[in-house]
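K.L.:
sequence first, predicted coordinates after that:
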Amino acid sequence: MYNAKAFSAASETSPLDSTTIVRRDPTDTDVQIEILYCGICHSDLHQVRNEWSGAMPTVYPCVPGHEIVGRVTKVGSAVTKFKVGDTAAVGCMVDSDGTCPECLAGFEQFCANSTLTYNFPDKHTGGVTYGGYSDSIVVDQRFVLHIPSGLDLAGAAPLLCAGITTYSPMHHWGVTKGKKVGIVGLGGLGHMGVKFAHALGAHVVLFTTSPNKKEDALRLGADEVVISRNADEMAKHAGSFDFILDAVSADHDINAYLHLLRRDGNLCLVGAPEKPLAVAAFNLLFGRRSLSGSPVGGIAETQEMLDFCGKHNITADVEIIPIQQVNEAYERLLKSDIKYRFVIDMASLKG
């Protein structure tokens, strides 16, 4: 065991503050990583403030962070995938049983015995896992990823959650050249959705309630921008989409988007509205349309996504902050005052 510097929340009403946590020494199959950058995901805020107490109650102290990019500083004797000095990344998972049908199929995100990067039982320490708001982390090599050379490391950090969350359903539902793809919402997830759909060759339409986001959406790769409150603009696209990625977490009418799908089209939720969404059955029956949801991807698919980003030079649009501003960043996150993802420069933790 060794001590690591971190920022943690002591309770659901406490601000994040500096602390010291205990990390395990690397085992034979472990990789120890000096964390250089860690993205801030909206789920970090939910977890810190115990807003998912029904499904995932928070254990304090809580060290969030699952968008981790760093440098390998130590490897176990059986590690073959990494060497000291490599750039490496860690996403939302740090372990799974490796033997169930889901793991064997490459879908570790669906493993019933997976271990999330923070606030999950830690079999090594007997406590809970601690995330990336820290100066280092130790992870089994199976859950460590390679960052392609040339990618901006700060911009690459959000790829470990926002990136794979949007890439995975596009991969699964076959977004390719010639497909018409809609992206609902232009936030941390939505802006990545636009970039991926554009790079995959699709005709990309961004749906937003904010006219002032049109210029930015076009810059990011959208071919068209539709103001979703304008009924005439929406009606022009009825029955024409192969796939729509819904990245909105606020309450909204998904029937308006189901109506835009062509035959066998799919609308996939990656946002997580607090309240159940009403679905009109006829919007699914007519046209054999489908409604789905998707979390992050498995490890192999996440590496595929990172390699794709390396090939197309895709990173998130980020605002880099020192860790001492993390509580302010959380408040700004609640106000959607960010384009499009906060990333913590972990060198600030040494100060």
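P.N.:
Yep, it's here. Residues are numbered from 1 along each chain as shown.
K.L.:
rest of the way, CA atoms for contacts and neighbours
P.N.:
Fine.
K.L.:
give me the buried positions along the helix or strand where residue 329 lies.
P.N.:
Assigned by DSSP states H and E, residue 329 belongs to helix 326-334. Across helix 326-334, burial judged by 16 or more other CA atoms under 10 Å covers 326, 329-330, 333.
K.L.:
show me what it is packed up against.
P.N.:
Packing partners of helix 326-334 (3 or more CA pairs under 8 Å, 6 or more residues apart in numbering; DSSP states H and E): none among the helices and strands.
K.L.:
what sits up against that helix?
P.N.:
Applying CA atoms under 8 Å, 6 or more residues apart in numbering, the external contacts of helix 326-334 come out as 15-16, 42, 45, 338, 342, 344.
K.L.:
the structure to be compared is supplied as follows:
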Amino acid sequence: MGESTEQMQPKKAFGWAARDSSGVLSPFTFSRRATGEKDVTFKVLYCGICHSDLHFIKNEWEKDWASSYPLVPGHEIVGIVTEVGSKVEKFKVGDKVGVGCLVGSCHSCDNCANNLESYCPKMILTYGSIYYDRTTTYGGYSDIMVTDEHFVVSIPDNLPLDGGAPLLCAGITVYSPLKYFGLDKPGMHVGVVGLGGLGHLAVKFAKAMGVKATVISTSPNKKKEAIEHLGAHSFLVSRNQDEL
């Protein structure tokens, strides 16, 4: 006889879930799996709100990636480790950690071998996917997470947890191309199109790398923020042909 759901997922959890595509979240009690030998269990303290969460909540990507309900969103998750499995090597109880948009992959394809798990054809999203044990994954709008240590990252002690959460999606989205395409060398010059959730982080990363950043925006009123607050080198208004 196979294990029951309660045996497979004995950890009681509380979160906020969408029950349908209305966009409304409501309290949701569910269970997470026991801490496996390679798992890290942590108390969730902060979770960012990414616009893709809103798309999934409202099933706006139905044609390409249909949402299944109940759905607990959240993939910019940070907290404090409360338990680790017997074979966990990188983390201990009390560590500050985070989890982004993935919690699983095949570990055997070329993409996984090159640390490109986000391109794995069998990647498992932090929520709304089916895990190895055939249970549904639930995200960070909840009080605890249980995650394979391979998909857990360490949060430095000098980085506030609330500020670190958005780096796990918005941050890596702009940091990755800067590093991958070699645009992280002091003295280089990059253009950042738009100064929204991603753009302002791109400017901050560029400045920290010693790279000049020119912000290109449709909104002239963002010039002061870009240059004086974020440290952009220059600012162009895309609607102004003379500036382009």
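P.N.:
That came through, no problem. Just so it is clear, the model here is predicted, and its values are computed rather than measured.
K.L.:
after superposition, what's the TM-score here?
P.N.:
The TM-score (TM-score structural alignment, normalised by the length of the second structure) is 0.93; 233 aligned residues with a CA RMSD of 0.9 Å.
K.L.:
picking up where we left off before, widest-spaced pair of the buried residues of helix 326-334 of the first structure?
P.N.:
Largest separation among the buried residues of helix 326-334 of the first structure by CA to CA: 326 and 333, giving 10.2 Å.
K.L.:
so where is whichever helix or strand comes after the helix holding residue 329 of the first structure in the second structure?
P.N.:
For helix 326-334 of the first structure, the succeeding helix or strand toward the C-terminus, using DSSP H and E, is strand 341-345. Using TM-score structural alignment, none of the residues of the second structure align to strand 341-345 of the first structure.
K.L.:
other SSEs contacting strand 341-345 of the first structure?
P.N.:
Contacts defined by 3+ CA pairs under 8 Å, 6+ apart place strand 341-345 of the first structure against strand 30-39, helix 153-156, strand 318-322.
K.L.:
can you give me how far it is from the chain middle?
P.N.:
Chain-centre distance of strand 341-345 of the first structure: 13 Å, with CA atoms, centre = their mean, to the nearest Å.
K.L.:
hang on, the earlier thing: can you pick the most crowded of the contacts of helix 326-334 of the first structure?
P.N.:
When neighbours are counted by other CA atoms under 10 Å, residue 344 leads these with 30 neighbours.
K.L.:
for that one, give me its contacts.
P.N.:
Counting by CA under 8 Å, 6+ apart, residue 344 of the first structure touches 37-40, 320-323, 326.
K.L.:
in CSV: those, plus distance to residue 268 of the first structure.
P.N.:
Output for these, formatted as CSV (distance: CA to CA, whole Å):
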residue, distance to residue 268 of the first structure
37, 30
38, 27
39, 24
40, 23
320, 30
321, 32
322, 35
323, 34
326, 31
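K.L.:
filter these down to just the buried residues.
P.N.:
Among the contacts of residue 344 of the first structure, those buried by neighbour count (16+ other CA under 10 Å) are 37-40, 320-321, 323, 326.
K.L.:
closest one to residue 150 of the first structure out of those residues, please.
P.N.:
Nearest to residue 150 of the first structure among these, counting by CA to CA, is residue 37 at 15.7 Å.
K.L.:
the closest one -> the second structure?
P.N.:
Taking TM-score structural alignment, residue 37 of the first structure has residue 46 as its aligned residue in the second structure.
K.L.:
shouldn't its match be in contact with residue 165?
P.N.:
Yes: using CA atoms under 8 Å, residue 46 of the second structure is in contact with residue 165, at 6.7 Å.
K.L.:
list residues touching both of the two?
P.N.:
Residues touching both residue 46 of the second structure and residue 165 by CA under 8 Å, 6+ apart: 77-78.
K.L.:
could you measure from residue 144 of the second structure over to residue 209 of the second structure?
P.N.:
Distance, residue 144 of the second structure to residue 209 of the second structure, by CA to CA, to the nearest Å: 34 Å.
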